[in-house]
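# need a structure here:
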Amino acid sequence: MTNVAFIGLGIMGLPMAKNLIKGGFTVTGYNRSQAAIDKLVEAGGQGASSIADAVEDADVVITMVPDSPDVAAVVQGSEGVFANAKAGALWIDNSSIRPDVAKELAEEAVAAGFGAVDAPVSGGEQGAIDGVLSIMVGGSESDFAAAQPVLDAIGKTIVHVGPSGAGQTVKAANQLIVAVNIQALAEAVVFLEAFGVDTDAALKVLGGGLAGSKVLDQKGQKMLDRDFGPGFRLALHNKDLGIVTAAARQAGITVPLGSAVAQLVTSLVARGDGGLDHSGLFKLTNELAGRD
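This is a model prediction of the structure:
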């Protein structure tokens, strides 16, 4: 039975950790808030009082935290993963961070005697709950093979996409596609409502054609209901689109639609809506159309 330390028990992390328990792994969790740790313990996991405590006996360490600085803070320093995990442990980073940071931290992990893969996930809260996440993995072939049994417990589509940092590059592309799709869906709903169309019926038939997508399936009803409880917060998507636009600039390419949507998301976050689900793009789109 593999011992897994899971650091970051948020909207995505907690259900992922629970699925690892269901998969037969021994899971020790750490989170900044005790309430999330308590929920993991209720599900059959174990709680830790610190990162060092969580990783002490772990064969695999998973991090699922918001941003590049958060990952670095968790793994580096005297209280971090690299200083306290046992030699030969495998580090899986399921966070979504900058590709260059992922590569640098993986190199540091390997130098310290650990395996390392960047394995960001897509599928939102429901995908995490159902254990059907799409996982794009960067790292060596051997580390990917070692990570596969663990990733199988939390995901459905698991693909090795290249060396360290490649997983994060593919995740950035994923977030670009999702953001543009959400904005297009928001505009379509505003358009339909302006003409008084039966929107439930409209989304049903649109979902069966070429316009159909997981974004439509998961976010369409939220827009109709004006229900923007977070499955994936706008603040996090804002961070991800910042990664996309910065990386595109570095590569010397343009992402015109992505850049435009990034500005809309930034506007929502700046006015205090960063805690809403990213389907909350509908709010601003509706307002720009002069509708309530």
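# contacts and neighbour counts: CA atoms only from here.
OK.
# on contacts alone, who are the packing partners of the helix or strand harbouring Thr28?
For Thr28, the element it lies in under DSSP states H and E is strand 26-30. On a contact count with 3 or more C-alpha pairs under 8 Å, 6 or more residues apart in numbering; DSSP states H and E, strand 26-30 meets strand 3-7, helix 13-22, helix 34-42, strand 46-47, helix 51-55.
# structure for this one too, so we can compare:
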Amino acid sequence: MKTVKEVAWVGLGKLGLPMAKRIVEGGFQVRGFDLSAERLDLAQAVNIRAFKDLATAVEACPIVFVSIPDDKALLGLTLGAGELIRHMAPASVLVETSTVSIEASAKVAEAAAARGIHYLRSPVSGNPVAAQNGTLSAMVSGPAQAFESVRPVLETFTAVQSWLGEAEQARYAKLAINLMIAVSAGMLAEALAMSRKGGIAWEDMLQLVSSSAVGSPMVKYKTQPLAQRDFSSTFDCSQMAKDLDLILNCTRTAGVSAPLAAQMRETYSSLIAMGHGGDDYIATVHHTETLSGLPAIEATHDRGDK
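Below is the predicted model:
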């Protein structure tokens, strides 16, 4: 593939837009498409060429990135009414960055191959802040040569690009990572509830956890919002529930025992029923505190409960 100067980006949501913006800042031209006029306006404000027509947006582009919410949106965009694959040029590269099922991804792979399009599964790990800072992690699978051709673009919005194989390996990797995040959120909630019962101040325990051997990047990132009891979403409980459904389907199909995944899916079902579906996934603390008979901490500097 010749040196790429222009790419297309389909899906300018909370993650898609900052990723596309990073590509522009990396010196590439970006064509953007989204069903939302508001998102297109935001794209134009950061020097992305906004298109209202999908076919025109991707026409003759050597690389087309996609960032969408779920299986239904992916299949509708690529194989259904959107007909993205039909509009793409043969020998171009389709880079799909979302968290979707192995089954949906495989359908896209089959359709792309029939059209002579190189298909890269490239889900990313991180949140909108990481996207803005260019520190996402990309898990990539698909043709190795296509990966190498796309890598300079990926490097504009990711800190790490891991090629894992020729098929659906990246999908398994992303679901595995999200399983660990969900279980970590449950584990953290139980640990914090136990420490409150033991009379340890809320902020003291958060600081201790953050600086301890279990102070993962995820835990460190969530320490400050938890200290302030701020559950504004970077990735909400409903989204985590959706991903856990994908994880459980994957583990059933693969014959993997996953009791922790099943338990966390029930936790997030409870959180959604409690009205916390739109809260950040770390709202697991609400669930555990309720079951433990602990009142919610209202003030930022509350010193905990015995």
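# any idea what the TM-score is?
Here the TM-score for the pair of chains, by TM-score structural alignment, normalised by the length of structure 1, is 0.94; 292 aligned residues with a C-alpha RMSD of 1.6 Å.
# before we move on, back to that, among the helices and strands packed on strand 26-30 of structure 1, which is nearest Gly207 of structure 1?
helix 13-22 (27.5 Å; C-alpha to C-alpha).
# for the closest one, give me the average deviation versus structure 2.
Mean deviation of helix 13-22 of structure 1 from its aligned counterpart in structure 2 after superposition (mean C-alpha distance after the TM-score superposition for structure 1): 0.8 Å.
# quick one, helices of the stretch 151-292 of structure 1?
Per DSSP state H, counting those that start in this stretch, the stretch 151-292 of structure 1 carries helices over the ranges 166-194, 199-207, 214-225, 234-251, 256-268, 281-288.
# so which of the ones you listed is the most surrounded?
Most buried of these by mean neighbour count (mean count of other C-alpha atoms under 10 Å) is helix 166-194; its value is a mean of 20.
# what range in structure 2 matches stretch 134-143 of structure 1?
Per TM-score structural alignment, the counterpart of stretch 134-143 of structure 1 in structure 2 is residues 137-146.
# what's next to the matching stretch, contact-wise?
93, 118-126, 147, 154, 158-170, 173-174 (C-alpha atoms under 8 Å, 6 or more residues apart in numbering).
# and what of stretch 211-228 of structure 1?
Under the criterion C-alpha under 8 Å, 6+ apart, residues 178, 181-182, 185-186, 189, 199-200, 203, 206-207, 276-280, 282 lie in contact with stretch 211-228 of structure 1.
# could you rerun that using 10 Å?
123-124, 126, 177-179, 181-182, 184-186, 188-190, 193, 199-200, 203-207, 229, 231, 273, 275-283 (C-alpha atoms under 10 Å, 6 or more residues apart in numbering).
# that stretch maps to which residues in structure 2?
Under the criterion TM-score structural alignment, stretch 211-228 of structure 1 matches residues 214-231.
# and what of stretch 14-25 of structure 1?
With TM-score structural alignment as the criterion, stretch 14-25 of structure 1 aligns to 17-28.
# name the residues of the matching stretch that are buried.
Of the residues in stretch 17-28 of structure 2, Leu17, Pro18, Met19, Ala20, Lys21, Arg22, Ile23, Val24, Phe28 count as buried by neighbour count, 16 or more other C-alpha atoms under 10 Å.
# quick one: what's aligned to Phe191 of structure 1 in structure 2?
Under TM-score structural alignment, Phe191 of structure 1 pairs with Met194 in structure 2.
# now do its match against Met205 of structure 2, distance only.
10 Å (C-alpha to C-alpha, to the nearest Å).
# equivalent analysis for Gly80 of structure 2, please.
Taken as C-alpha to C-alpha, the span from Gly80 of structure 2 to Met205 of structure 2 is 50 Å.
# show the end-to-end separation of stretch 123-138 of structure 2, please.
6 Å.
# name the residues of it that come out as buried.
Those would be 123-126, 128, 130-132, 134-138, for stretch 123-138 of structure 2 by 16+ other C-alpha under 10 Å.
# reformat those residues as CSV; add secondary structure and distance to Val108 of structure 2.
Output for the buried residues of stretch 123-138 of structure 2, formatted as CSV (DSSP: H, G, I helix; E, B strand; the rest coil; distance: C-alpha to C-alpha, whole Å):
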residue, secondary structure, distance to Val108 of structure 2
Pro123, coil, 14
Val124, strand, 18
Ser125, strand, 21
Gly126, coil, 24
Pro128, helix, 26
Ala130, helix, 27
Ala131, helix, 25
Gln132, helix, 28
Gly134, coil, 27
Thr135, coil, 27
Leu136, strand, 24
Ser137, strand, 22
Ala138, strand, 19
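# closest one to Leu246 of structure 2 out of those residues, please.
For these, the nearest to Leu246 of structure 2 is Pro123 (13.8 Å; C-alpha to C-alpha).
# ignoring the adjacent residues along the chain, who's closest to the alignment partner in structure 1 of that closest one?
Matched to structure 1 by TM-score structural alignment, Pro123 of structure 2 sits across from Pro120. Spatial nearest neighbour of Pro120 of structure 1, chain neighbours left out: Asn94 (4.3 Å); criterion: C-alpha to C-alpha, 6 or more residues apart in numbering.
# hang on, the earlier thing: nearest to Asp38 of structure 1, of the helices of the stretch 151-292 of structure 1?
helix 234-251 (24.6 Å).
# list the helices and strands that closest one packs on?
helix 99-111, helix 166-194, helix 256-268 (3 or more C-alpha pairs under 10 Å, 6 or more residues apart in numbering; DSSP states H and E).
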